[in-house]
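Undergrad: Mind looking at a prediction? Sequence and model below.
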Amino acid sequence: MTLHPNLDPELREALERTPPHTLEAATLTPEVVARQRAELDALLALMPPPGPGVVVEDRRVPGPGGDVRLRVHAPAAPPDPSRPAGRPCLYWIHGGGMVFGRPEMDDGLLAGYVERLGCVAVSVDYRLAPEHPHPAPVEDCYAGLVWTAANAAGLGADPSRLAVAGMSAGGGLAAATALLARDRGGPAVAFQLLACPMLDDRGLTPSSRRLADAPLWDGAANAFGWRALLGDRAGGEDVSPYAAPARAADLSGLPPAFVDVTELEIFRDEALDYARRLAEAGVSTEFHLYPGGFHGFDVLLPDTELGRAVSATRLAALRRAFRTGTPAPERSPAPGQ
């Protein structure tokens, strides 16, 4: 693999020591997906449990296709008596290109948020494509959000400080879940954190074309993920914004947002455009573009200077959001209404 000239020097040095095949996105087929899912499950089975400061419990709640599993992470310490309404709540949606992933793969990340922010974190085990195409994944995410908000008190959480967040495909699903919550009249979401989100099935942006051979998640893998979710509709006219949030015509009335993305990934321009449109719609929006980074580098190389900056910036954004608990603004009428 040829490394991009804009690659961060510390990341370049690390990648030059990495076997090239570990950086290249696999040519995805249903058989490859099945094998990689099994490999992920085997790895997750070997992961140690979270430390003593975090209690993890699985819940099964009603969903549109049967029960949805929610993985609840809570501080082991008793709640702060100065906060009788409860702790802030992070509703988390894992990544995996719409075709991979389990909540357990983010146990370490969420344990860190729980310990540093004193929050409750709830991660949803949504159904995966292609076995379960749109709208199954986002409807599972929404059902889990509805249950979390309705049962916040039992979780020791404050429903007025409920954030929806996710990374990669999870970031796209978080954006779509926030759209559904707005359009269905609830639950109230105080904040949305969209980390390197997968938002647009059309593949028309400059970054999606010029960075189609990017490390870890390239253009072919991205096209496979969207086809798995949407079938023959991918890239066409008949695609719901709840599948591809970049398709949403109206972004007003959404909760305050944090969006980040790296310079050298195919999601760069769709994330940048979504953040711009959020701001234009009157949504308070924080945006970060990390120069020299590539998709998922902060997971692969978290102890680099840039990796630490990404983690610290997301943590700071959540801390501010949970401190204020700002509700979403009123939705402004669309032109012509």
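TA: Looks like it came in fine.
Undergrad: can we go C-alpha only for contacts and neighbour counts from here?
TA: OK.
Undergrad: got the end-to-end distance for stretch 261-277?
TA: By CA to CA, to the nearest Å, the extent of stretch 261-277 from end to end equals 15 Å.
Undergrad: Pull the residues that contact that stretch.
TA: With contacts defined as CA atoms under 8 Å, 6 or more residues apart in numbering, stretch 261-277 is touched by 4, 6-7, 195-200, 205-212, 214-215, 217-219, 246, 251, 259-260, 285-295.
Undergrad: let's see it at 6 Å
TA: Contact with stretch 261-277 is made by C196, S207, S208, L211, L289, Y290, P291, G292, G293, F294, H295, as judged by CA atoms under 6 Å, 6 or more residues apart in numbering.
Undergrad: quick one: the strands in the stretch 51-200 of the chain?
TA: 54-61, 68-75, 87-93, 120-125, 157-167, 191-195 (DSSP state E, counting those that start in this stretch).
Undergrad: For E139, find the nearest of those strands.
TA: Of all the strands of the stretch 51-200 of the chain, strand 68-75 sits nearest to E139, with 10.1 Å by CA to CA.
Undergrad: Show me what counts as buried in that closest one.
TA: Across strand 68-75, burial judged by 16 or more other CA atoms under 10 Å covers V68, R69, L70, R71, V72, H73, A74, P75.
Undergrad: ok, and here's another one to check against it:
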Amino acid sequence: MGRPAFDPELGALLAGMPLGTELTYELVQQIRQMPSPPFKTDAERHDVTLGEITLTVFRPKGLTEPAPCVYWIHGGGMVMGDRFSQIDIPLQWLEELGVVVVTVEHRLAPEANGTTLVDDCYRGLLWTAGNAEELGIGKIVVAGISAGGGLAAGVTLMARDLDGPEITAQVLICPMLDHRDNSTSSTQYAGGPGVWTREMNAFGWRSVLGDLADVPAYVSPALAEDLSGLPATYVDTGTAEVFRDEDVAYASRIWAAGGDAELHTWAGGFHGFDAIFPDAGLSVRARRTRTEWLERRLS
């Protein structure tokens, strides 16, 4: 089966990276020992521990009036990453839009599985909304990338169904939405090597589902029968990645339910391209488009 070509600039950058095809638990353990890339911010920061999860709050310095909040969920295939993974994305919104960022460190599979990960993220959202006055926040946006994008979609469904916190918008960046792993794009990106292959995706889902007999839609949001009543949604994906078709389908189903969704499928973008190479031309355009959409939603 043919594959859409990578954007030339991104393809050249990717050629210099060590890539694999499959994940093992041993490899995941090694990756977990690696520190998150360093980041710089002038924002005020404090940590909050809620049992098994940790939140970090970043606030613009000198904030005197309530500001919008971005509740951030990191990527890592459900098995890797921490609350500072890909944190430069929401911190860019903090700098440019003046938002408060709350980032959650949920438990990871396979040590935690079933609904634990999405429950952790929802618990962090409840704390954030419950402490809105103390945090100095108003509108809440739920956002995430890759596995975090899937968890963000699950958390947003939970908030709708459980009469939870009001969510102004959700930003789903190359989200991991469908445990069935059987789309055309998934098949195209089997056999790797790549940033995230079908085989890696299958490992992630096996790890989080464990022996779960019935997969809840909060865990695999593509299973949700009803996508009505969701907040304004931004879906970002690339043409050259595993999640392309499930992401396009999710946006299409929101439209079919009468909802508000904006979909961007970036030609030549592979999984997480703008997180890995933020200065590439396509990445700059993708980030700017996403930020402008968010600014409109928060104005």
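TA: Looks like it arrived, so ask away. Just so it is clear, the structure is predicted and the values come from calculations on it, not from any experiment.
Undergrad: one step back: so which of the buried residues of strand 68-75 of the first structure comes closest to A136 of the first structure?
TA: V68 (11.0 Å).
Undergrad: Which stretch of the first structure lines up against the lengthiest helix in the second structure?
TA: Identified as the longest helix of the second structure according to DSSP state H is helix 281-298. Under TM-score structural alignment, helix 281-298 of the second structure corresponds to residues 305-322 of the first structure.
Undergrad: And for stretch 104-111 of the second structure?
TA: The aligned range for stretch 104-111 of the second structure is 124-131, by TM-score structural alignment.
Undergrad: What of stretch 227-246 of the second structure?
TA: Aligned by TM-score structural alignment, stretch 227-246 of the second structure falls on residues 251-270 of the first structure.
Undergrad: Now do that stretch: distance from first to last residue.
TA: In stretch 251-270 of the first structure, first residue to last residue: 14 Å (CA to CA).
Undergrad: And for stretch 275-285 of the first structure?
TA: 7 Å.
Undergrad: Including distance to L43 of the first structure, could the buried residues of strand 68-75 of the first structure go into TSV?
TA: Converted to TSV, those look like this (distance: CA to CA, whole Å):
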residue	distance to L43 of the first structure
V68	22
R69	20
L70	20
R71	18
V72	21
H73	20
A74	24
P75	25
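Undergrad: which one of these is nearest L230 of the first structure?
TA: Among the buried residues of strand 68-75 of the first structure, and counting by CA to CA, the member closest to L230 of the first structure is V68, at 21.3 Å.
Undergrad: The closest one matches what in the second structure?
TA: Residue correspondence to the second structure (TM-score structural alignment): V68 of the first structure is matched to I53.
Undergrad: residues touching its match, list them.
TA: Contacts of I53 of the second structure by CA under 6 Å, 6+ apart are E105, H106.
Undergrad: any idea how far it is from E241 of the second structure?
TA: 30 Å.
Undergrad: Then H46 of the second structure?
TA: 36 Å.
Undergrad: and the two? which has more neighbours close in?
TA: Remark: of H46 of the second structure and E241, E241 carries more neighbours, 27 against 11, as counted by other CA atoms under 10 Å.
Undergrad: sorry, back to before: for the strands of the stretch 51-200 of the first structure, please prepare TSV with the additional fields distance to C141 of the first structure.
TA: Formatted as TSV, the strands of the stretch 51-200 of the first structure follow (distance: least, CA to CA, whole Å):
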stretch	distance to C141 of the first structure
strand 54-61	11
strand 68-75	9
strand 87-93	7
strand 120-125	6
strand 157-167	10
strand 191-195	14
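Undergrad: Identify whichever of those lies nearest to R314 of the first structure.
TA: Proximity to R314 of the first structure (CA to CA) singles out strand 191-195 among those, at 8.0 Å.
Undergrad: which residues touch the closest one?
TA: A163, V164, A165, G166, M167, G171, P255, P256, A257, F258, V259, D260.
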